[in-house]
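**Student:** missing the sequence, but the structure's below:
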């Protein structure tokens, strides 16, 4: 299962943000485990690990060449908020328990838009689809083809900013 809900991009005074919103028929506790339990995290983002789950702690990104990049956790409210460095940006997951399940907001605060931005956004989109499939007890074997589907849509989403001279894609 994949979501057709593309991210929303907004220009801020300094930078931009991309906001993804999903609603899943699962508890916030189950979704939180997908974000913070390294065994579950590895199922949807093999390169990402929680090193020290606390404000001031860190996530670790495996660069694939033997280098592990630490990314500081800026905000942590157990069960509801996890925000950490993502290169020069910040990624923030926010969970809201609702009667029928959990609403997830993923916001990436972007210092700038560049040619890598639509790649990252398409990647986050697919990651959220994989989390949903896993929560539903399903596999998600089409990550690469899904990413190839979403990447041009995110280039298109960012086109108005390119036309305004704010980004080079």
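**Tutor:** That came through fine. Everything numeric here is computed off the predicted structure, so don't read it as measured data.

**Student:** For the rest of this, base every contact and every neighbour count on C-alpha atoms.
**Tutor:** OK.

**Student:** Next SSE downstream of the one helix or strand residue 50 maps to?
**Tutor:** In the assignment (DSSP states H and E), residue 50 maps to strand 48-52. Heading C-terminal from strand 48-52, the first helix or strand you meet, by DSSP H and E, is strand 58-62.

**Student:** residue nearest the centroid of the protein?
**Tutor:** By CA atoms, centre = their mean, the chain has its centre lying nearest to residue 124, at 4.2 Å.

**Student:** Buried residues, the one helix or strand that one maps to. List them.
**Tutor:** Taking DSSP H and E as the criterion, residue 124 maps to helix 117-135. The neighbour-count check on helix 117-135 (16 or more other CA atoms under 10 Å) flags 117-119, 121-135 as buried.

**Student:** Likewise for stretch 142-149?
**Tutor:** For stretch 142-149, using 16+ other CA under 10 Å, the buried residues are 146, 147.

**Student:** before we move on, the earlier item: and the strand holding residue 50, how far from the chain's centre?
**Tutor:** Offset of strand 48-52 from its chain centre (CA atoms, centre = their mean, to the nearest Å): 15 Å.

**Student:** Quick check: buried residues in it?
**Tutor:** In strand 48-52, counting by 16+ other CA under 10 Å, buried: 48, 49, 50, 51.

**Student:** Same question for stretch 91-104.
**Tutor:** Quick answer for stretch 91-104 (16+ other CA under 10 Å): 91, 92, 93, 94, 95, 96, 97, 101, 102, 103, 104.

**Student:** And those residues, which two are furthest apart?
**Tutor:** Spanning the widest gap among those are 91 and 101, at 22.4 Å by CA to CA.

**Student:** Name the single longest helix found in this protein.
**Tutor:** helix 143-163 (DSSP state H).

**Student:** putting a second one here so we can go through both:
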């Protein structure tokens, strides 16, 4: 598996399309875990408002962000109807959940240098692999900046749009 920043698109054993990202991070697993689960950190880069600090089996509600409302006119669901489920929640190593039929899996392994993060998104629609990869790459760039205490001076949605345009 290569270390392509853009991720690797592949077919799963059951014929679905997935994207996998691998990052080697000079931070302990606990710090990486916080970057992908802490609401204050998620709010900067994750494409939904959600509480991921829930036990396995919990229903999840992935809500519309303020930026999505402003930019795309998306409307929040006032009933907060569940649209996902926590499958595995094993801090600080495994986070796996379902979101509107897609599977998202985060695996963090400690290394002598810090951590190895493997993120896999199994898609419901294979035709969105390229824009989805651009979005996740943009999000992971923010995660890395947060981990390194670098200021976030860009909008991840703008960055995702830029990355997707470079695919054409």
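**Tutor:** Received the coordinates, thanks. Everything numeric here is computed off the predicted structure, so don't read it as measured data.

**Student:** And the residue nearest to the centre of the first structure? What does it align with in the second structure?
**Tutor:** Counting by TM-score structural alignment, residue 124 of the first structure lines up with residue 136 in the second structure.

**Student:** Let me see the contact set for the spatially closest residue to its match that is not a sequence neighbour.
**Tutor:** Spatial nearest neighbour of residue 136 of the second structure, excluding adjacent residues (CA to CA, 6 or more residues apart in numbering): residue 160 at 7.8 Å. Neighbouring residues of residue 160 of the second structure by CA atoms under 8 Å, 6 or more residues apart in numbering: 131, 134, 135, 136, 137, 138.

**Student:** Show me what residue 99 of the second structure lines up with in the first structure.
**Tutor:** For residue 99 of the second structure, the aligned residue in the first structure is residue 86 (criterion: TM-score structural alignment).

**Student:** Over to residue 114 of the second structure?
**Tutor:** Residue 114 of the second structure maps onto residue 101 in the first structure, by TM-score structural alignment.

**Student:** ok, that match - contacts?
**Tutor:** 23, 24, 25, 26, 27, 28.

**Student:** what helix or strand does the first one sit in?
**Tutor:** When you say that, I think you mean residue 23 of the first structure. Short version: residue 23 of the first structure belongs to strand 16-24, going by DSSP H and E.

**Student:** Can you give the contact residues for stretch 32-40 of the first structure?
**Tutor:** For stretch 32-40 of the first structure, using CA under 8 Å, 6+ apart, the contacting residues are 41, 49, 50, 53, 79, 80, 95, 131.

**Student:** Just the closest of the residues you listed to residue 13 of the first structure, please.
**Tutor:** Distances from residue 13 of the first structure to the contacts of stretch 32-40 of the first structure, taken by CA to CA, are shortest for residue 95, at 25.7 Å.

**Student:** For the closest one, give its distance to residue 126 of the first structure.
**Tutor:** Note on residue 95 of the first structure: its distance to residue 126 of the first structure, by CA to CA, to the nearest Å, is 18 Å.

**Student:** got it, and residue 158 of the first structure?
**Tutor:** Counting by CA to CA, the gap from residue 158 of the first structure to residue 126 of the first structure is 18 Å.

**Student:** before we move on, what about residue 93 of the first structure?
**Tutor:** 15 Å.

**Student:** And for residue 151 of the first structure?
**Tutor:** Distance from residue 151 of the first structure to residue 126 of the first structure, counting by CA to CA: 10 Å.

**Student:** what does residue 163 of the first structure give?
**Tutor:** 26 Å.

**Student:** same question, residue 65 of the first structure
**Tutor:** Distance, residue 65 of the first structure to residue 126 of the first structure, using CA to CA: 23 Å.

**Student:** Could I get the contacting residues of the corresponding residue of the first structure for residue 58 of the second structure?
**Tutor:** Using TM-score structural alignment, the equivalent of residue 58 of the second structure in the first structure is residue 57. For residue 57 of the first structure, the contact set (CA under 8 Å, 6+ apart) comprises 51, 72, 73.
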